[in-house]
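Participant: what follows is a predicted structure for the sequence shown.
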Amino acid sequence: MKINFFSNVFIWLLLIALPEMVFSQSTDFTIQDVKFESQGITLAGSILQPKNSFAAVVIVHGSDPVKREMEFAKHLAKEGIAVFTYDKRGVGESGGVYVGPSVGTNNIDSTNLNLLAHDANVAVKTFRTYLKDKKTPIGLVGFSQAGWIIPIAASKNPQIDFMVLFSCPTITTLEQLRFQFYTNGNNSFWENHTEADAIEHTRNDPDRYQFVATDPKTYLNTLSIPGLWLFGEKDIQIPVKLCIEQLNTLKVQGKPFEYTFFSKLGHNTSSSNDTAPVDIAVQWIKQKALDIKKNKASK
């Protein structure tokens, strides 16, 4: 009884001494809660570290008021990828103000996109200090709206080695809105419309809002890091074929960008029942991390 009592007291004292460390039930990785400062506010997240990680990623949110993406992060961690996922500003335990349509504000205004990109870059800097191996390649993985945020962040941060973008636009913010208004949330949209119709409207429809557009190509043109986009053909949030057209132009210019196209999927390529997009992303990260390590070792 005494042995058990003192053992329990020791464990209890250890937990008090390490209030931010929480070990997952899985023996494959640990979970550590972390807070960091960005533009005067405190953001809160979790770092998942496998015993042996070959790469590390910071998760960048879509447009919704999203807390840390723990299930997705755990999936990556089990594959040997260290992950930092945090509550979006103004959401969960993070301070600041959430900007988005649900509260009547414009979350794709360039000011907000640049602010979110700054948050991502501070997260990368913070994450780097926690990694066991400081030479671990680190990248950004994001969804939807992250298609504008990640290129901004990567163009300003030489610590970022690669990027993975699920259902992310390569068109301007205003063009995306034109397409979104055209589809109007209709899941049967592609049964009655052609790609030519969609591209025509995306390029030429009058804008319902007036604000300075953000063009991700402005930032992608400055990048030389590898990138992978994963698209669903039935997407009604972004015009996939037009986005691929833009990527092909960048590829011809020598950019190390790749994409994969899933004919049966829509906008949620990272969270559908079909695990192929995430599986492909994991294998791609493994290969790119290996290439990056080789390149750094040869210099």
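Facilitator: Looks like it came in fine.
Participant: every contact and neighbour count from this point should use C-alpha atoms.
Facilitator: Noted.
Participant: which helices and strands sit right next to the helix or strand hosting Gln283?
Facilitator: Assigning secondary structure by DSSP states H and E places Gln283 in helix 276-298. Secondary-structure packing of helix 276-298 (3 or more C-alpha pairs under 8 Å, 6 or more residues apart in numbering; DSSP states H and E): strand 55-60, strand 227-232.
Participant: okay, one more to line up with it:
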Amino acid sequence: MRHTLPLTPQFYVTAPQPCPYLEGRMERKLFTALQGENAGALNDSLSAQGFRRSQNVLYRPSCADCASCLSARIDVAAFTASRSQRRTLARNRGLERRATSPWATEEQYELFRRYLDSRHADGGMADMDVFEFAAMVEETPIRSRVIEYIDKDSRDLAGVCLTDVLGDGLSMVYSFYTPDRPKDGLGNYIILDHIDIARSAGLPYVYLGYWVPGSQKMGYKAKFSGLEVYFGGQWQKLKNPEGFEPEQHPLGNDPIAEQVANIALPDMAQKRR
């Protein structure tokens, strides 16, 4: 008997677990599988509605009493580098960009481990082994690239970003970099370089993941001009990050069934023709 994948994606919700960004809160995620010949169309559609990809899963926060995690993207046409960001570009002129297929290497994993041990030793990825790292990089059913940043003099690997190519932009799935250059702003530089890649490719957006008001580790995203957040079912320009007040109320979020009903899906049958 031949089994086929359902044309309509099935959505599920994770069990509550401690929020990694806001102390004392619990998080849940709404998610669906990303697979089959229509994976690219589904990824494009749901990314435009605040979802993120992790391997072959698309997810977005669906917490019962908090809406602080907001999907963020940069409008490339509206972006202008600040003085600080121009200095970051200048400090990293000695790096060379190299785009490759999504294959994991030992050099990448070694840099990944150093990055985690230095910056996220108690995070959810702290125990990730080389096989899990390879799965994170290589298990992608869509068009993805590994963008490497190489020191021109030493030829050492300084930074890496796993990047998805969407219909309307670049999605920075996960980036990491050497902890040996703390003053160079490598994390910000990788974002700035992705803005340049998107601009040269004629793509309007760079998707950054989630911005969380009140979370210090996410604060850097609000420093990019042209930033938009997905809030209230639509993308909105973030004009005043310090004064942004997300909804935090037990009745502030729609029930799961309503959230799923309001998700716009691509015409899978049309895509199959």
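Facilitator: Yes, it's here. Computed from a prediction, not measured in an experiment: that's the story for all the values here.
Participant: TM-score of the superposition?
Facilitator: The TM-score (TM-score structural alignment, normalised by the length of the second structure) is 0.30; 140 aligned residues with a C-alpha RMSD of 6.4 Å.
Participant: picking up where we left off before, now mean neighbour count and distance to Ser155 of the first structure too, for the helices and strands packed on helix 276-298 of the first structure, in TSV please.
Facilitator: Below are those laid out as TSV (neighbours: other C-alpha atoms under 10 Å; distance: least, C-alpha to C-alpha, whole Å):
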stretch	mean neighbour count	distance to Ser155 of the first structure
strand 55-60	28	15
strand 227-232	24	13
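Participant: now render those strands as a markdown table, adding distance to Gly142 of the first structure.
Facilitator: As requested, those are exported to a markdown table (distance: least, C-alpha to C-alpha, whole Å):
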| stretch | distance to Gly142 of the first structure |
| --- | --- |
| strand 55-60 | 4 |
| strand 227-232 | 10 |
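Participant: quick one: the strands in the second structure, in order.
Facilitator: 11-13, 17-18, 26-27, 29-33, 52-54, 57-61, 70-75, 95-100, 144-151, 157-165, 169-177, 205-211, 227-231, 234-237 (DSSP state E).
Participant: pull out the buried residues from the first one.
Facilitator: Read it as strand 11-13 of the second structure. Neighbour-count burial for strand 11-13 of the second structure, counted by 16 or more other C-alpha atoms under 10 Å, picks out Val13.
Participant: now swap in the fourth one and tell me
Facilitator: Buried positions in strand 29-33 of the second structure, judged by neighbour count with 16+ other C-alpha under 10 Å: Lys29, Leu30, Phe31, Thr32, Ala33.
Participant: now those as JSON lines including distance to Ala261 of the second structure?
Facilitator: Formatted as JSON lines, the buried residues of strand 29-33 of the second structure follow (distance: C-alpha to C-alpha, whole Å):
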{"residue": "Lys29", "distance to Ala261 of the second structure": "16"}
{"residue": "Leu30", "distance to Ala261 of the second structure": "12"}
{"residue": "Phe31", "distance to Ala261 of the second structure": "14"}
{"residue": "Thr32", "distance to Ala261 of the second structure": "14"}
{"residue": "Ala33", "distance to Ala261 of the second structure": "17"}
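Participant: please enumerate the helices of the stretch 151-299 of the first structure.
Facilitator: Counting by DSSP state H, counting those that start in this stretch, the stretch 151-299 of the first structure has these helices, from start to end: 173-183, 189-192, 195-204, 216-220, 240-252, 276-298.
Participant: return the most buried member of these.
Facilitator: helix 173-183 (a mean of 21; mean count of other C-alpha atoms under 10 Å).
Participant: angle of that helix against helix 195-204?
Facilitator: Using axes from the mean of the first three to the mean of the last three C-alpha atoms, to 10 degrees, the inter-axis angle of helix 173-183 of the first structure relative to helix 195-204 is 130 degrees.
Participant: who are the packing partners of helix 173-183 of the first structure?
Facilitator: helix 195-204.
Participant: which residues sit against the helix it packs on?
Facilitator: Helix 195-204 of the first structure has contacts (C-alpha atoms under 8 Å, 6 or more residues apart in numbering) with Glu175, Gln176, Arg178, Phe179, Tyr182, Pro239, Lys241, Leu242.
Participant: out of these, who's nearest Leu14 of the first structure?
Facilitator: Set against Leu14 of the first structure, the nearest of these by C-alpha to C-alpha is Gln176 (50.7 Å).
Participant: nearest to Ala56 of the first structure, out of the helices of the stretch 151-299 of the first structure?
Facilitator: Once the helices of the stretch 151-299 of the first structure are compared by C-alpha to C-alpha, helix 276-298 is nearest, at 9.1 Å.
Participant: next, the angle strand 55-60 makes with that closest one.
Facilitator: Going by the same axes, to 10 degrees, helix 276-298 of the first structure makes 130 degrees with strand 55-60.
Participant: for Ala261 of the second structure, give me its contacts.
Facilitator: Here Ala261 of the second structure is in contact with no residues (criterion: C-alpha under 8 Å, 6+ apart).
Participant: and it, how close does it get to Phe11 of the second structure?
Facilitator: Ala261 of the second structure sits at a distance of 10 Å from Phe11 of the second structure (criterion: C-alpha to C-alpha, to the nearest Å).
Participant: tell me what the longest helix seen in the second structure is packed against?
Facilitator: In the second structure, assigned by DSSP state H, the helix with the most residues is helix 186-201. Helix 186-201 of the second structure sits against helix 83-91, strand 157-165, strand 169-177, strand 205-211, with contacts defined as 3+ C-alpha pairs under 8 Å, 6+ apart.
Participant: picking up where we left off before, so which of the strands of the second structure is nearest Ala135 of the second structure?
Facilitator: Once these are compared by C-alpha to C-alpha, strand 52-54 is nearest, at 10.1 Å.
Participant: including distance to Leu116 of the second structure, could the strands of the second structure go into CSV?
Facilitator: Below are these laid out as CSV (distance: least, C-alpha to C-alpha, whole Å):
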stretch, distance to Leu116 of the second structure
strand 11-13, 28
strand 17-18, 20
strand 26-27, 22
strand 29-33, 23
strand 52-54, 18
strand 57-61, 23
strand 70-75, 23
strand 95-100, 21
strand 144-151, 17
strand 157-165, 13
strand 169-177, 8
strand 205-211, 18
strand 227-231, 27
strand 234-237, 32
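Participant: looking at those strands, which is nearest to Arg86 of the second structure?
Facilitator: strand 95-100 (14.9 Å).
Participant: quick one: contacts of that closest one?
Facilitator: Contacts with strand 95-100 of the second structure, where a contact means C-alpha under 8 Å, 6+ apart, come from Arg145, Val146, Ile147, Glu148, Tyr149, Ile150, Asp151, Lys152, Ala158.
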